[in-house]
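In: next comes the sequence, and after it the predicted model I'd like to discuss.
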Amino acid sequence: MNLRLVVNKEADLHGVIDALHREAANAIGGRNLKIDIIDHASERLDEWWSQVLFEVAEVMEKRSYSDLPKILEANKLAGMSIDTAIDDTYVYIRLVDGDHVKFVLLERMPALMGVWTSE
């Protein structure tokens, strides 16, 4: 199921997504909820995000989530504020530059458990 979510600059994306998943669980059954976030990004924010995307992808691939805020802060633009949050399912990023905001929702990959025999 697809959902378009329009958010404002002050939105608590983590809280909104959590509430959506809880409230929609019965309505959508076992189907996945795909969320398309409509924000108020600027060309400057979009360009900045594309420049840090490789490092962000590497952090996500390695599951070294605690490095993400450090990478974002080290590369941030003058006047930009960055907020991050994490739960079992997503990493939430809010980038604010003046009146513009970009929200990024990154899905976490579950850890794969190996099977060991006792032989």
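Out: Structure received. Note that this is a predicted model, so its numbers are computed, not measured. Numbers count the residues shown, from 1 in each chain.
In: C-alpha only now, for contacts and for neighbours.
Out: Fine.
In: any buried residues in the lengthiest helix in the chain, and which?
Out: Looking across the chain with DSSP state H, the single longest helix is helix 43-62. Buried residues in helix 43-62, counted by 16 or more other Cα atoms under 10 Å: Leu45, Trp49, Val56, Val59, Met60.
In: and the closest residue to the third one other than its chain neighbours, how far from Leu5?
Out: It stands for Val56. Excluding its sequence neighbours, the residue lying closest to Val56 (Cα to Cα, 6 or more residues apart in numbering) is Leu68, at 6.6 Å. Distance of Leu68 to Leu5, given as Cα to Cα, to the nearest Å: 24 Å.
In: alright, now check it against this:
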Amino acid sequence: MSTALLIPSIALTAATLQQSEVQAQSRFERRIQERIEKRRLQEESKLTDTQKQQLFEARRDWLLSSYDQRLALLNSGQTCLESAQTFDAGKTCREKQRQARRQLLEQSRQVMNSERQRVGLSPLRPLKPFSV
């Protein structure tokens, strides 16, 4: 009887340990992101009204100019998911969407970083501080 319970017990222990590791990593990454955000807010609080306006205008211009691209991304994701018939097809749709959103985010980061440097701020960092 004890042998029959040994395998499920080991599996449960392994799953619990793996989940704890993921949660610890998530808390660590979240703490780093919070510090980065706090530093960014402190840096931006020292801006003049003119610099704040310039950043706002750059952000607004980017959002308006990329609106059609973002809308097309949402529509293509919806179309892909509607036509997906299997789990793998749905997974492929989600991966394509994730990759396209990351590319769009990177474009936004480049635009905003050039404006931030122009007004004397440090560039924005990637969302994942340990990514290459």
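Out: Sure, I can see it. From a predicted model like this one, the values you see are computed outputs, not experimental measurements.
In: what's the TM-score for these two chains?
Out: Here the TM-score for the pair of chains, by TM-score structural alignment, normalised by the length of the first structure, is 0.32; 58 aligned residues with a Cα RMSD of 3.8 Å.
In: give the next helix or strand downstream of the longest helix of the first structure.
Out: helix 67-75 (DSSP states H and E).
In: can you list contacts of that next one?
Out: Residues from elsewhere that reach helix 67-75 of the first structure, judged by Cα atoms under 8 Å, 6 or more residues apart in numbering: Val52, Glu55, Val56, Val59, Ile82, Thr84.
In: please redo it, this time with the cut-off set to 10 Å
Out: 48-49, 51-53, 55-60, 80-85, 91, 93, 95 (Cα atoms under 10 Å, 6 or more residues apart in numbering).
In: now do it and helix 43-62, the angle between them.
Out: Here helix 67-75 of the first structure runs at an angle of 150 degrees relative to helix 43-62 (axes from the mean of the first three to the mean of the last three Cα atoms, to 10 degrees).
In: list the buried residues in the next helix or strand after helix 67-75 of the first structure.
Out: As assigned by DSSP H and E, the chain's next helix or strand after helix 67-75 of the first structure is strand 80-86. By 16+ other Cα under 10 Å, the buried positions in strand 80-86 of the first structure come out as Ile82, Thr84, Ile86.
In: how much space between the nearest residue to Val91 of the first structure once chain neighbours are set aside and Asn26 of the first structure?
Out: Spatial nearest neighbour of Val91 of the first structure, chain neighbours left out: Leu106 (5.0 Å); criterion: Cα to Cα, 6+ apart. As judged by Cα to Cα, Leu106 of the first structure and Asn26 of the first structure stand 24 Å apart.
In: of these two, which one has the most company?
Out: Leu106 (15 against 9; other Cα atoms under 10 Å).
In: and Lys38 of the second structure, what element?
Out: helix 2-45.
In: go through the helix or strand just after that helix and flag the buried ones.
Out: Remark: after helix 2-45 of the second structure, the chain's next helix or strand is helix 49-65, criterion DSSP H and E. By neighbour count on 16+ other Cα under 10 Å, the buried set for helix 49-65 of the second structure is Gln51, Lys52, Gln54, Leu55, Ala58, Arg59.
In: ok so, going back, and the residue nearest to Val91 of the first structure, what does it touch?
Out: Counting by Cα under 10 Å, 6+ apart, Leu106 of the first structure touches Val56, Ala57, Met60, Ile86, Thr89, Tyr90, Val91, Tyr92, Ile93.
In: since we're on the closest residue to the fourth one other than its chain neighbours, how many residues are nearby?
Out: Read that as Ile86 of the first structure. Excluding the flanking residues, the one nearest Ile86 of the first structure by Cα to Cα, 6+ apart is Tyr92, at 6.0 Å. Around Tyr92 of the first structure there are 19 other residues, counting by other Cα under 10 Å.
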